[in-house]
Structure formats: C-alpha cells, structure tokens
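Colleague: Return atomic coordinates for the entry below.
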Amino acid sequence: MNYTYLTTEALAERIHYDVRTIRDRLKDSVLLEGRHYFRPFGGRKILYIWETIERDMKQPALEIDSVTPGTSGLPRDTKARTTQPGAAASTGIPMAGGGVCNG
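Modeller: Now for the predicted structure:
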C-alpha cells in the first residue's frame, strides 16, 4: 500500500488545525509515534501518515481506545468504577502510548 507522508505544516493544512496545536496538544496524546507518525532515519524530522490519521479521526473515541495498546477499550471515566469491592486500586502511572507503568 502506498502511504502519504505529511510534514506538520501539511497536516495542519489538511485538518485545519494550527501547527502549534498539533505539536503541543495532539502529538503523543492522540497522534502516537509508530502508528500516526515516525521519525525517518531516527532524526528529528517528523512525518505523519495521512491514511492512518484520516481513518482514526473518523472513528469514535471508544473505538480508537480499544485498539490503542495498553487500554481496555472502556470509556475513560468508567475504568475506575470497574474495580471489584475490596480490591486494591491500581497505582500505575499512565504513559503517553496508552500503557501503564506499574513500577
């Protein structure tokens, strides 16, 4: 499959967001490295994968969470309510990629 690679500026034009919003608010929260963007040759430049971003933008948040590694697919506000009575609450630290650090 052929992919369309976009710079931050080109992505901003396509989705009508400010470049700063993409860099400061979307990158590493909803746009994940290895899924939505990558750094060619391990450098500083970032290229976004348009087809993946377009597909995920059209899905409801619940569907995106269910395929993000480290999430259960439950809405964020219900995760805390799923603990059994008397069970110890998780003290893990949430990580940018959706996983939890239990260390």
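Colleague: Every contact and neighbour count from this point should use C-alpha atoms.
Modeller: OK.
Colleague: So which residues of this structure form strands?
Modeller: The residue ranges that make up the strands of the chain, judged by DSSP state E, are 5-6, 37-38, 47-49, 93-94, 100-101.
Colleague: Which stretch among the ones you listed approaches Ser66 most closely?
Modeller: Distances from Ser66 to each of these were compared by CA to CA, and the smallest falls on strand 100-101, at 15.0 Å.
Colleague: That closest one - contacts with which helices or strands?
Modeller: For strand 100-101, the packing partners by 3 or more CA pairs under 8 Å, 6 or more residues apart in numbering; DSSP states H and E come out as strand 93-94.
Colleague: Would you do the same for the sequence below? I want to compare the two.
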Amino acid sequence: MESSYTYLTTEELAQRIKYDCRTIRQQLKDSVLLEGTHYIKPFGRRKILFLWEAVEKEMLKSAQSNIAIPMANGGVSHG
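Modeller: Next comes the predicted model:
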C-alpha cells in the first residue's frame, strides 16, 4: 500500500515554504501547525515529520481568507 502523504523534515519544509527552521519550530508548530493534523512524531520519538499535503492545504486556506480588494475610499472588500 502506497502512502498518500509526502513526509518532510523541518529543514525540507523550510525550503519549500521559504521560512527559517526556527520560525517553524518556535512560531508555527503547535499554534498553526498541529500534531496529528500537520505533523507526526513517528514511533513516539522526538523526530518530527510534517505532512506536506496538510501544510499546503492550511497555507492555501489562510491565503484565501486574507484576500482583500482595495476600495477607492481607502477601505477593503473581503469579497
């Protein structure tokens, strides 16, 4: 049975999303990226593997909710 996930180390994820490894570990992990959804600790060990498809889905979801259209009066439309 072939896995439907792409497993990435913190370093590999950092390269893909153009973030520093420390930012991922200190600011994203356990606030935006959640254990069991976006990453796992296989075999109950310290090593963390990120699930690329779940991380990508989260990034796209966040990007879509932040789309704003500038209005002439200086406001924005979130339409």
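Colleague: Would you pull the TM-score for this pair?
Modeller: Their TM-score after superposition, calculated using TM-score structural alignment, normalised by the length of structure 2, is reported as 0.74; 63 aligned residues with a CA RMSD of 1.8 Å.
Colleague: Same list (the strands of structure 1) but as a markdown table, adding distance to Arg20 of structure 1 and mean neighbour count.
Modeller: As requested, the strands of structure 1 are arranged in a markdown table below (distance: least, CA to CA, whole Å; neighbours: other CA atoms under 10 Å):
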| stretch | distance to Arg20 of structure 1 | mean neighbour count |
| --- | --- | --- |
| strand 5-6 | 15 | 16 |
| strand 37-38 | 16 | 20 |
| strand 47-49 | 15 | 21 |
| strand 93-94 | 24 | 11 |
| strand 100-101 | 27 | 13 |
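Colleague: Quick test: name the residue nearest the centre of structure 2.
Modeller: The central residue of structure 2, meaning the one whose C-alpha is nearest the mean C-alpha position (CA atoms, centre = their mean), is Val55 at 3.6 Å.
Colleague: residues contacting that residue?
Modeller: With contacts defined as CA atoms under 8 Å, 6 or more residues apart in numbering, Val55 of structure 2 is in contact with 33, 38.
Colleague: mind redoing it with 6 Å?
Modeller: With contacts defined as CA atoms under 6 Å, 6 or more residues apart in numbering, the neighbours of Val55 of structure 2 are His38.
Colleague: Show me what it lines up with in structure 1.
Modeller: For Val55 of structure 2, the equivalent position in structure 1 is taken to be Ile53, counting by TM-score structural alignment.
Colleague: Quick one: the helices in structure 2, in order.
Modeller: With helices called from DSSP state H, structure 2 shows them at 10-17, 21-23, 52-65.
Colleague: what would those look like in CSV with distance to Arg46 of structure 2?
Modeller: Listed next are these as CSV, based on distance: least, CA to CA, whole Å:
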stretch, distance to Arg46 of structure 2
helix 10-17, 12
helix 21-23, 16
helix 52-65, 19
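Colleague: and Lys29 of structure 2, which of those helices is closest to it?
Modeller: Between Lys29 of structure 2 and those, the shortest separation by CA to CA is 8.6 Å, and it involves helix 21-23.
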